[in-house]
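>>> please work out how this folds:
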Amino acid sequence: MTTLNEFSRCVAQYDPHALPVPAAQAIVRQWATPVTAVERVPLRDALDRVLATDIVSPIDVPSHDNSAMDGYAFSSAALAAAAGTLELRIAGRALAGHPFAGHVDATQCVRVMTGASMPHECDTVVPQERVEQGGDTLSIRFAADAVEPGANRRRAGEDLARGQAALRAGRIMRASDLGLLASLGIGEINVRRRLRVAFFSTGDELRSLGDALDPGCVYDSNRYTLFAMLRRLNIDTLDLGVVRDEPAALEAALRGAAASADVVLTSGGVSVGEADLTRQLLQTFGDVAFWSLAMRPGRPLAFGRIWSGERPGLGLPALFFGLPGNPVAVMVTFYQIVREALLLMSGADVPPPPLLHAVSRQVIRKRVGRTEFQRGVAQQDARGQWHVTPTGSQSSGVLSSMSEANCFIVLGHDEGEIAEGDCVSVMLFNGLI
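Okay, here's the model as predicted:
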């Protein structure tokens, strides 16, 4: 069995002490195996689920030629014979759901409303605002050059043809997708089962909400941000609370989490301090790919596998992410490393988050040799140019900086200090967080 550690050493830019972010992302991506179980769910329960199989349209959409607007349907052959002005007799009318059943000759037209079936002999619609009513009100007149042959007609199958793929497997179902499938008459679909993620915080100093705050202690915020970030991904979560810095308690929590979840997330306990027991325990029943990233915030980040048994390969396996303890570092590492892996394991197609180019409004200090994700506020000026300003202190313990920000300022591994007026890459929170 190839271990993650052995695999990681073969990755370009591998550095056990400060792994570059792109290399870490490549390693994680390689081991993020999608869940295989499939569930069949009603359409109303499919929002944000991951489609397991392609959906092929069983019908043409629309199912019939129809009018794209209110007006008059006629045969375009009449246009060629017209000399400037075309006058047509009104043979009847067609409404959506109530087609005109009669015959229409070349001198006639049919009053149609948007969505109404096109009469068989008609292929063109002139908008109602471009016609004049005849003196007897039973005819219309309009300039022959006011409309092109075939104008304002929606053809059967124009949106989707029978047998065409409507949605591909791996798609995260959106509201528009539910409407699309409903238009095909599809009421149930196959989706991947939800990924199961267990998470907990480590540290004797942490207290849960509702507990007394003893001297030297802090309330645990990381579990709440992790819960919210996981909920946004429509993942089944198992909150294991706060685990004390005791080897037996931590080992039991990790083994239990591996037995009940696909992925285990912890916060705290993965640096090199004497009290950081997670690192020590994982050397016993885990397989760790890396411990440290060339990244700020988020340098101490562990990724690997753990088993519910006493040593690697025994019991049930789970992917493991040991996140830093500082609140901002937890969120940054989740969005830059963990989020993509969870989506891939859910079976979803994962396009990279789009980056915008923005002008920095101030000097940004940055050290070459690590990727930095600073918090910022991005705004567009009157000309549409994006500008960005960091949100003050970039300390990984200042969680308010994430609440104030609307983007990450992404500073690459090889970039140095940014001057005022320089262009930087920006990853907007909208659509990510």
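
>>> switch to C-alpha atoms for all contacts and neighbour counts from now on
Will do.

>>> distance of residue 109 from residue 97?
According to CA to CA, to the nearest Å, residue 109 stands 19 Å off from residue 97.

>>> go on, residue 28?
Here residue 28 is placed at a distance of 54 Å from residue 97 (CA to CA).

>>> those two - which one has more neighbours?
residue 28 (22 against 9; other CA atoms under 10 Å).

>>> what residues are up against that one?
The contact partners of residue 28, by CA atoms under 8 Å, 6 or more residues apart in numbering, come to 303, 337, 341.

>>> which SSE is it in?
helix 21-31 (DSSP states H and E).

>>> check residue 72 too.
Judged by DSSP H and E, residue 72 forms part of strand 71-74.

>>> and that strand, what does it pack against?
strand 108-112, strand 124-127 (3 or more CA pairs under 8 Å, 6 or more residues apart in numbering; DSSP states H and E).

>>> and the contacts of the first one?
It stands for strand 108-112. Applying CA under 8 Å, 6+ apart, the set of residues contacting strand 108-112 from outside is 67, 69-75, 88-95, 100, 104, 118-119, 122.

>>> re earlier: and the helix holding residue 28, what's buried?
Going by neighbour count (16 or more other CA atoms under 10 Å), the buried part of helix 21-31 is 21, 22, 23, 24, 25, 27, 28, 29, 31.

>>> please provide the structure for the following sequence as well, for comparison with the first:
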Amino acid sequence: MAEPVAVADHLARVLAGVEPLSTHKLKLLDALGHPVAEDVVAPIALPRFDNSAMDGYAVQFRDVSDARHDRPIHLPVVAEFGAGPTTSHVLEAGTAVKIMTGAPIPIGCDAVVPYEWTDRGSDEVLISQPPTRGQNIRRAGDDVEEGEVVVSAGTVLGPRQIGLLAAVGRAEVLTRPRPRVVVISTGSELRDPGEALEPGTIFDANSFLLAAAVRAAGGIAYRVGAVSDDSRSFAEALEDELTRADLVITSGGISEGDFDVVKEALRGDLWFGKLAMQPGKPQGFGLFGAQRTPVITLPGNPVSSYVSFRVFVVPAIRKLLGRTPFEQPLRSATLSHGLTSSPGRQQYVRAFCESSVVTPVGGSGSHLLGDLATSNALIVVPAETTSLAPGDPVSVLMLDEEF
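So this is what the prediction gives:
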């Protein structure tokens, strides 16, 4: 009997079979939620030019450094600048320019006196409080320098990144599409929620769980639903879905039973085997069909299926998107309660993590979906570790944390 495969080795197998999707350009607003496929370099500085941070008066510091409430400085106002196109102006000593927020700073100006420190005069201004040198001036390049990378490849564009790209003049950006992920459950006992349950049938949780997880990971989910325990029916369903799939994930039908239809239908095309992990021992992966579409086969128990999704499918989706890192970094935490683990298997323990203290949740059964729903983390116990005591440091995979 073959030795169980290490989790890291199977993940490497999956990632080796997945390539990032082809790039295309999108208009800025259409790119919201998509990962950038290039390092975006600022063609201009932000701010583009020295400008005023306040409504006030542009002055030379030496002219107003001695201003006091009881000894105000009087300066003639020789011009007025508002935000918008303007010609350059040289500020002569002993004069002031009324200036609005965002307006270009006149040449020779080294401070802006805010309205509140003046009488807001139009022909002449009375200044009763001195600024510091450089006060209220936004210097060119203070925010972003010309040639600086403002958005790195792999970054998913949110509203803030869209605003930054617009500010540096990008009208469109090179992105990758969201991967189309087909989700198929197998089992003659499965029924959609809302349907009547006959004796011996259950509701299909897996396809909803996995389809939701695909969306949360950045993919477009196509939930096929449950396919009966018949290898021909499964093969036909898979063939029908390949035209719209960048990735296929299945749940169930890959163990050692008489009705493991996924393994039966794809035995010659995919690798199937056992991993040194718990839950999630049976796994499969390969490229299928004329387009060599990646197919990841997951176990049928809901917890096993979801844990396997987090460990293997999330990195695959991120590689399709061109996002790095592919694998979610683990967080360090302190264990609140002791636990034991089967030797030789990397265990993923449902848990709740708060303030760097992690508490195991519920039992170890791979059917305990209620415990999974109340968890926000998985404690990752290495294969060589068989027991952990309260207070021990552990590695934790956070389930609701973006990375």
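
>>> out of the helices and strands packed on strand 71-74 of structure 1, which is closest to residue 166 of structure 1?
Across those, residue 166 of structure 1 has its closest neighbour in strand 124-127 (27.9 Å, CA to CA).

>>> residues making contact with the closest one?
67, 69-76, 146-153.

>>> in structure 1, where's the longest helix?
Assignment by DSSP state H gives helix 247-260 as the longest helix of structure 1.

>>> superposed on structure 2, what's the mean shift for it?
Compared with structure 2 after the fit, helix 247-260 of structure 1 shows a mean deviation of 2.5 Å (mean CA distance after the TM-score superposition for structure 1).

>>> what packs against that helix?
With contacts defined as 3+ CA pairs under 8 Å, 6+ apart, helix 247-260 of structure 1 has these neighbours: strand 196-202, strand 236-243, strand 263-267, helix 277-285, strand 300-307, strand 317-323.

>>> adding mean neighbour count, write these out as JSON lines.
Listed next are those as JSON lines, based on neighbours: other CA atoms under 10 Å:
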{"stretch": "strand 196-202", "mean neighbour count": "24"}
{"stretch": "strand 236-243", "mean neighbour count": "18"}
{"stretch": "strand 263-267", "mean neighbour count": "26"}
{"stretch": "helix 277-285", "mean neighbour count": "18"}
{"stretch": "strand 300-307", "mean neighbour count": "26"}
{"stretch": "strand 317-323", "mean neighbour count": "26"}
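
>>> nearest to residue 414 of structure 1, of these?
Comparing those by CA to CA, strand 300-307 comes nearest, at 19.9 Å.

>>> centre of the chain to the closest one, how far?
Centroid separation for strand 300-307 of structure 1 versus its chain: 25 Å, with CA atoms, centre = their mean, to the nearest Å.

>>> which residue in structure 1 aligns with residue 161 of structure 2?
Taking TM-score structural alignment, residue 161 of structure 2 has residue 177 as its aligned residue in structure 1.

>>> looks to me like that match is in a strand.
No: counting by DSSP: H, G, I helix; E, B strand; the rest coil, residue 177 of structure 1 is located in no strand; its state is helix.

>>> what about it, how many neighbours?
17.

>>> what sits closest to it if chain neighbours are left out?
Leaving aside its chain neighbours, residue 177 of structure 1 sits nearest to residue 167 (7.9 Å; criterion: CA to CA, 6 or more residues apart in numbering).

>>> hang on, the earlier thing: tell me which of the helices and strands packed on helix 247-260 of structure 1 lies nearest to residue 429 of structure 1.
Comparing these by CA to CA, strand 317-323 comes nearest, at 20.2 Å.

>>> and that closest one, how far from structure 2 on average?
Superposed on structure 2, strand 317-323 of structure 1 shows a mean distance to its aligned partners of 0.9 Å (mean CA distance after the TM-score superposition for structure 1).

>>> which of the contacts of residue 28 of structure 1 still touch in structure 2?
Shared with structure 2 under both residues aligned by TM-score structural alignment, their matches' CA atoms under 8 Å, the contacts from the contacts of residue 28 of structure 1 are 303, 337, 341.

>>> quickly note the distance from residue 324 of structure 2 to residue 37 of structure 2.
11 Å.

>>> between the two, which one's more packed in?
Remark: of residue 324 of structure 2 and residue 37, residue 37 carries more neighbours, 26 against 14, as counted by other CA under 10 Å.

>>> what does that one align to in structure 1?
Per TM-score structural alignment, residue 37 of structure 2 is aligned with residue 52.

>>> which residues touch that match?
Residue 52 of structure 1 neighbours (CA under 8 Å, 6+ apart): 38, 169, 170, 190, 191, 192, 347.

>>> element containing the third one, please.
Under DSSP H and E, no helix or strand contains residue 170 of structure 1.

>>> what about it, how many residues nearby?
21.

>>> which residue sits closest to it, ignoring its sequence neighbours?
residue 348 (4.2 Å).

>>> in three-state terms, label whatever residue of structure 2 lines up with the one you found for me.
In structure 2, the residue matched to residue 348 of structure 1 (TM-score structural alignment) is residue 323. Three-state call for residue 323 of structure 2 (three-state DSSP): coil.

>>> for residue 162 of structure 2, see how far away residue 323 of structure 2 is.
Here the criterion is CA to CA. By it, residue 323 of structure 2 lies 17 Å from residue 162 of structure 2.

>>> cool, residue 118 of structure 2 as well?
39 Å.

>>> same deal with residue 55 of structure 2?
28 Å.

>>> tell me the buried residues in stretch 29-45 of structure 2?
Neighbour-count burial for stretch 29-45 of structure 2 [16+ other CA under 10 Å]: 29, 31-42, 44-45.

>>> and it, how far from the chain's centre?
With CA atoms, centre = their mean, you get 15 Å for stretch 29-45 of structure 2.

>>> all helices of structure 2, in order?
Taking DSSP H to define them, one finds helices in structure 2 at 7-16, 61-64, 159-167, 206-216, 231-241, 261-266, 302-308, 314-321, 369-373.

>>> from the chain's centroid, how far away is the shortest one?
Between the centre of helix 61-64 of structure 2 and the centre of its chain there are 50 Å (CA atoms, centre = their mean).
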